[in-house]
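Undergrad: no FASTA, just this:
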């Protein structure tokens, strides 16, 4: 008898219904040995599948038997005298992919294919170690069943909570790691209490039967003493070799066991690399073994580099709202949803717990002891003042693990004052006292905080950590602050302090006092060591530094509605950032501002009452001048400008010499914001060799943008309702990000698309399609995947893209619609004929008819392939949506004549991957011209069918001509997950077609941090704690997925991310 384990991929599959599949020869052992074996297995709780029907020799394998084989974890093959004579048994062996010897007579009716696979199956069975029945059958069966139960079927007993909400979803995300591959290690990292240990144990519970042994080592600092080290190592060896072999061992024994055994090992809560080395020694383990590491560090991949191990890292995500509500409800009420009347209180708990499983479990169990609403409210109120002991005991572990008191203090300062602030801003304030850059790196590596892509410092559970050491006082007075003689950071809001300020700490480095109530800053307040002052929305009427403030680098007075004057600003010689946004009563700024040589950021947006008194240029890197300010200023902009914001200024075309449009004196500009201005055109910016970002949204009179510089990486023209045309100096589309929702009249984006009404084209433009002029006033509703064409009803348009000319028509009847080759199906195949005399083949017309239901955009491609290597698949950026119940026609011309030769076999097919669209028939015809006739393409760009398409070429050589991201369509459920395989087969990695296809973009993408040292990065400017630009309510965001041009100014159109752009979150401007 041979017993085998399943050869299926090592994943927990819901289709596994049986522990053991019994394969046997019925006439030999059905009512004897196999019957006894089956009974013993069932008594042990091992589920089995066996077929009780006699099968005629030579019959085909039943589908339900084949399904049972696949649904079993393992199999037992009972070899008897006549086993190998049964084709049924042999087919079972082959299906199991386990494998002896088969001799076949020449006159056999079996096919060569049958014989080949049966011989392979039997050969593999012969290689397995089996058990031979001898002596007592009862004792033999008991031994076999006991071995199967303990070594093959029984799951590893692991410590799991009663409710495993969210674990299955997270297991599915990483289950592919368990399949055979070179990736040996899974690192699950995250904050304390996030469920890392539970997930690791859950993986073991589902998959232990696929390994020879499993071991869960709970490290958690336990190897700090020699006794603890020895005990953990003893348990580890016992798990690998068996309980009896864990008493005496040495390093050689451990290394040998790791090499021999196919093991699933968990090292729980590893904090240092030496802890891993202690258990793994040389690191030479069985190639089929898998290791799971849970840790609060996010840099563990560095630990494995010396072992040349590849690892998969998984950032343990906290529970989402639905999961959190379910877990809490299970503990609090005993079922998955809150009890009626407790919904709002449950929401408060979720907000407090912020998705932390341990917090949800503890509070749910605690509140279940008394379900009165009064008790719940009282408990929730107390939690705002003090943390539950069990939650505290979990979270304090991460805090206590920090290497020194300095790092702990830095952590508390950030948790209490600087969550959501710009990292560079925080480092500027805390560096001198707390070595902030290195400290923040330590905190990030310990998963106690993270820095977002826009450089903000973020905590997942801020209010928990702010309660770890202390509670802030409810009442602050000057007397109480007097006692804080080493106070360095002070944050107040709408607080009125009476008394003398002279005894404030001279160590104060950061003063954040929102809604400051005094008209001036008290002169007795010592400000000599302040690095930053933030007095947003204050009642200040005058700002005048009492002394020279050498250390001050940031001053934020935005929203101070009473502020009328800023004086003696020369006393801020090292100021870098000055924010005066929305100070609408400000009428005077000291002219000495021109002498501030270190000024980097100046934000004066919506300073509508300002009268400038400046006689010389300011040496600044950023200037933001508010609505109306442009007409009141008389100074010239400095040559050193890199970032220039003139949003909502009254800018009009006043000739080419208009200073705010030419920017001839600012050759280093990288960011230019002219949004909301009133002009019809812009001069050429080719002299701006370093311009990267151009913001022109809501310039409603702007008609065209011509010869944009090749350096431009980002362009935003949201709601430029008059804009018709955009061209580039290089004649190539090289943008990495492009936002253009609400541009209802935009017809041409050079190198991208050109969309022209046929009524505006002459017959010479249309050439062989000139007959379309007869239908130029027919209307078609245009659709696409972006805001340019979404549900715009237009007269019939001609689209030029990739050199392909196409249009969408209603179901017209015209003799020109009769094709040489046609089919009622969505594909047609034909050969290239000999070219007529004095004619030259220039291309191919392709057309098909279709119907569409629903409002969603369907996914479809036209594929043209030949037997000599031509391979195109094309999805047009724009096409027509026929009316409900009507038929639409898509007509196109492909200029591929030079690639076709007589006799080539051409296959044209329409691939539809959405149920809402049906292709009914298609046709194709060759297009010829006279030998001496030329035919110019309306889009003479590099990326055409006759030009360089390398940026669109897949690894198979096929050209994927598409600028839509169908994976986004798939993610919202409008496209089947198998769409790519339908289109290109199984040989293409989906990463090749994710996002928009590259279109000749620069090899090196623009990095906003690579600007001059005197200027902040794009992230620093746009996402700093001080908002330098406009409010969200007055400017379109680039993050939403939809946009309606009819919306008001507060609408939020989507940002189009183009190939080569970074994967960071979209930046708000």
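TA: Arrived safely. Not measured: the values here are computed from a predicted model. Numbers count the residues shown, from 1 in each chain.

Undergrad: going forward, measure contacts and count neighbours with C-alpha atoms only.
TA: Will do.

Undergrad: Strands of the stretch 51-200 of the chain, residue ranges please.
TA: Using DSSP state E, counting those that start in this stretch, the strands assigned to the stretch 51-200 of the chain run over residues 72-77, 183-189.

Undergrad: which helices and strands sit right next to the last one?
TA: Same thing as strand 183-189. For strand 183-189, the helices and strands in contact under the criterion 3 or more C-alpha pairs under 8 Å, 6 or more residues apart in numbering; DSSP states H and E are helix 196-207, strand 290-295, strand 310-315.

Undergrad: rerun at 7 Å
TA: strand 290-295, strand 310-315 (3 or more C-alpha pairs under 7 Å, 6 or more residues apart in numbering; DSSP states H and E).

Undergrad: quick one, that strand and helix 196-207 angle?
TA: Going by axes from the mean of the first three to the mean of the last three C-alpha atoms, to 10 degrees, strand 183-189 is angled at 140 degrees with respect to helix 196-207.

Undergrad: Go ahead and name everything in contact with strand 183-189.
TA: Identification of contacts with strand 183-189 by C-alpha atoms under 7 Å, 6 or more residues apart in numbering yields 177, 196, 289-298, 309-316.

Undergrad: Got a ChimeraX select line for the buried ones in those?
TA: Those of the contacts of strand 183-189 that count as buried under 16 or more other C-alpha atoms under 10 Å are selected in ChimeraX with:
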select :177,196,289,290,291,292,293,294,295,296,297,298,311,313,314,316
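
Undergrad: quick revisit: I'd like the helices and strands packed on strand 183-189 written out as a markdown table, with distance to residue 706 added.
TA: What follows is these, written out as a markdown table (distance: least, C-alpha to C-alpha, whole Å):
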| stretch | distance to residue 706 |
| --- | --- |
| strand 290-295 | 55 |
| strand 310-315 | 46 |
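
Undergrad: Let me know how buried residue 514 is, in neighbour terms.
TA: Counted with other C-alpha atoms under 10 Å, the burial measure for residue 514 works out to 19 neighbours.

Undergrad: Residue 138: which of the strands of the stretch 51-200 of the chain is closest?
TA: In terms of C-alpha to C-alpha, the element of those nearest to residue 138 is strand 72-77, at 17.1 Å.

Undergrad: Buried residues of that closest one, list them for me.
TA: Buried residues in strand 72-77 (16+ other C-alpha under 10 Å): 72-77.

Undergrad: of those residues, closest to residue 918?
TA: For these, the closest approach to residue 918 (C-alpha to C-alpha) belongs to residue 72, at 40.9 Å.

Undergrad: I'd like to know how many residues surround the closest residue to that closest one other than its chain neighbours.
TA: The shortest distance from residue 72 to any non-neighbouring residue, by C-alpha to C-alpha, 6 or more residues apart in numbering, is to residue 18 (4.6 Å). If you count neighbours by other C-alpha under 10 Å, residue 18 ends up with 18.

Undergrad: Second structure for comparison follows:
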């Protein structure tokens, strides 16, 4: 990212700040360094316009120096003739002393001893400075800074390289390595229960093989797909694999970015990052042969995060054929929609956290180490059950209950609108919005009928009936009971999980045609029960199209009519 000091804001943060003499190297050596950094996706600041400069460095430029991790100082023949460059150098070395900023000096066609002793063109520049700047303190700071910089390890002899291209490449590699060593490892503390899934994805990638492989990470919203992909991307991009891939990119929020910027833009941006070219524009689904030739010569790592149906064509053009990339290339796709993953993909489904891991994650968010009383831990287990292992739900609910009273915890647990927590709702609504109208209706039916709401029988408003068999010994059903229920779709007999089946017996009696649906499960195993339920559904549906009769748990059902 090349920026000018005129549009830099106080919050900017760069990997590299470039200090150079514009007339000497702007359109030659420095421009090649800039392109090499860009290819490696290193964010840098360069004062890339000929600005009208005053006596003092602008606050924006000072901020750029302060907020960069590394400064590259390119000493060229006329570097010392610029008071602006010398003031930059003073500030850069001050940041090195105060903040530990890394400084990389590059002596481009100048002798480091001339810089150190202010001889040659550097000596001539100081004759001029001492005549024009009576303030000896400022001039002495410049001299001291040149001496200090010349003693810092860097690229001291540009003539030892065969050509500028080799020198530029070595500089870019050195900067990339330094940035990698400086980078803080990502904090995986919140990845409770994810380590095994991360390792599973890495095993599916088979990095030791030279084939081209696509791995799809599939699961519901909030389940942890992106977090797992980020962890895998970081680990296989780490120092151990620093020379493993020729190009790599992590395309976040493909669904959202495609809708804002266009799917082709996202596709082109992925290719641009992998090839290390800025602003590469293809603009059509068909990718020209020149680009493909370059990609086929490259071993790449691409992560496409949150892909949906709107990116199908672009995904096909990007990863539709495995021979489009060099041997050993790996592509990771995260999605909520199993259908976007082609036949060439190895699909891994992300499951919710196991109960103990879900409790652990929730407790990290909801309870401090000093406030883990037995009663709150017991309530935590109930919340974990409610969240059904979804990490996003656990984190949001945990944060909402942190430092709350026990009474507030109880109130929250009894509130069936927990799912309306904004972050959870937003993530889950995405999955709902992408359903077809038919599947939305099915989803709403299931969501309503299986929430356990109690409804009195008797009108055409009834769409589902649930019969708790633990509360009755005997029940008789006939057609007349359902005459006014023209919209009835679900008839469910069930026994709550807390009931002791071994001591229970009950009878359901069906009159008339309904008796054809009778089935006895007293002697059946679970497979036979499923088969008999299927037969019953078939029989009932002949009389009541659209009905589903469901039995939970085994019991003794008998028919006397």
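TA: Good, I have the coordinates. Treat the numbers as computed from the prediction; the structure is a model and nothing was measured.

Undergrad: if we can go back for a sec, just the closest of the buried residues of strand 72-77 of the first structure to residue 531 of the first structure, please.
TA: Among the buried residues of strand 72-77 of the first structure, residue 73 lies closest to residue 531 of the first structure (C-alpha to C-alpha), at 66.1 Å.

Undergrad: Who's the closest spatial neighbour of residue 863 of the first structure, skipping the chain neighbours?
TA: residue 873 (4.3 Å).

Undergrad: who are the neighbours in contact with that neighbour?
TA: Residues in contact with residue 873 of the first structure (C-alpha under 7 Å, 6+ apart) are 861-864, 959-961.

Undergrad: Give me the range in the second structure that the helix or strand hosting it lines up against.
TA: Secondary structure from DSSP states H and E places residue 873 of the first structure in strand 871-874. With TM-score structural alignment applied, strand 871-874 of the first structure matches no range in the second structure.

Undergrad: compared with the first structure, how much does the helix or strand hosting residue 376 of the second structure deviate?
TA: In the assignment (DSSP H and E), residue 376 of the second structure maps to helix 374-387. Once superposed with the first structure, the aligned residues differ from helix 374-387 of the second structure by a mean of 2.2 Å; criterion: mean C-alpha distance after the TM-score superposition for the first structure.

Undergrad: Would you mark the buried spots in the helix or strand following that helix?
TA: Using DSSP H and E, the helix or strand that follows helix 374-387 of the second structure in sequence is helix 391-401. Buried residues in helix 391-401 of the second structure, defined by neighbour count with 16+ other C-alpha under 10 Å: 391-399, 401.

Undergrad: can you check stretch 164-172 of the second structure too?
TA: Across stretch 164-172 of the second structure, burial judged by 16+ other C-alpha under 10 Å covers 164, 167-172.

Undergrad: one step back: tabulate the buried residues of strand 72-77 of the first structure (JSON lines), appending distance to residue 436 of the first structure.
TA: Formatted as JSON lines, the buried residues of strand 72-77 of the first structure follow (distance: C-alpha to C-alpha, whole Å):
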{"residue": "72", "distance to residue 436 of the first structure": "57"}
{"residue": "73", "distance to residue 436 of the first structure": "54"}
{"residue": "74", "distance to residue 436 of the first structure": "57"}
{"residue": "75", "distance to residue 436 of the first structure": "60"}
{"residue": "76", "distance to residue 436 of the first structure": "63"}
{"residue": "77", "distance to residue 436 of the first structure": "66"}
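
Undergrad: Tell me the residue in the first structure aligned with residue 228 of the second structure.
TA: Taking TM-score structural alignment, residue 228 of the second structure has residue 199 as its aligned residue in the first structure.

Undergrad: didn't its match look like it was pressed against residue 166?
TA: No: checked against C-alpha atoms under 7 Å, the pair residue 199 of the first structure and residue 166 is beyond contact range at 9.3 Å.

Undergrad: Residue 387 of the second structure corresponds to which position in the first structure?
TA: The alignment partner of residue 387 of the second structure in the first structure, by TM-score structural alignment, is residue 353.

Undergrad: meant to ask about residue 405 of the second structure, not that
TA: Residue 405 of the second structure maps onto residue 372 in the first structure, by TM-score structural alignment.

Undergrad: Could you give the number of residues near its match?
TA: By the criterion of other C-alpha under 10 Å, residue 372 of the first structure has 11 neighbours.

Undergrad: how far does the helix holding residue 376 of the second structure sit from the chain's center?
TA: Helix 374-387 of the second structure sits 28 Å away from the centroid of its parent chain (C-alpha atoms, centre = their mean, to the nearest Å).

Undergrad: cool, stretch 156-168 of the second structure as well?
TA: The chain centre lies 39 Å from the centre of stretch 156-168 of the second structure; the measure is C-alpha atoms, centre = their mean.

Undergrad: go on, stretch 369-376 of the second structure?
TA: 32 Å.

Undergrad: Residues contacting whichever helix or strand residue 475 of the second structure is part of, please?
TA: Per DSSP H and E, residue 475 of the second structure falls inside strand 474-477. The contact list for strand 474-477 of the second structure, computed with C-alpha under 7 Å, 6+ apart, reads 506-511.

Undergrad: in the host helix or strand of residue 925 of the first structure, what's buried?
TA: Following DSSP H and E, one finds residue 925 of the first structure within strand 917-930. Under the neighbour-count criterion of 16+ other C-alpha under 10 Å, strand 917-930 of the first structure has 917-929 buried.

Undergrad: Tell me which residue lies nearest the centroid of the second structure.
TA: Nearest residue to the geometric centre of the second structure (C-alpha atoms, centre = their mean): residue 226, 3.6 Å.

Undergrad: List the contacts of that one.
TA: So residue 226 of the second structure contacts 305, 334 (C-alpha under 7 Å, 6+ apart).

Undergrad: same thing with residue 41 of the first structure?
TA: The contact partners of residue 41 of the first structure, by C-alpha under 7 Å, 6+ apart, come to residue 145.

Undergrad: go on, residue 335 of the second structure?
TA: By C-alpha under 7 Å, 6+ apart, the contact set of residue 335 of the second structure is 217-219, 306-308.

Undergrad: Aligned counterpart of it in the first structure, please.
TA: Matched to the first structure by TM-score structural alignment, residue 335 of the second structure sits across from residue 295.
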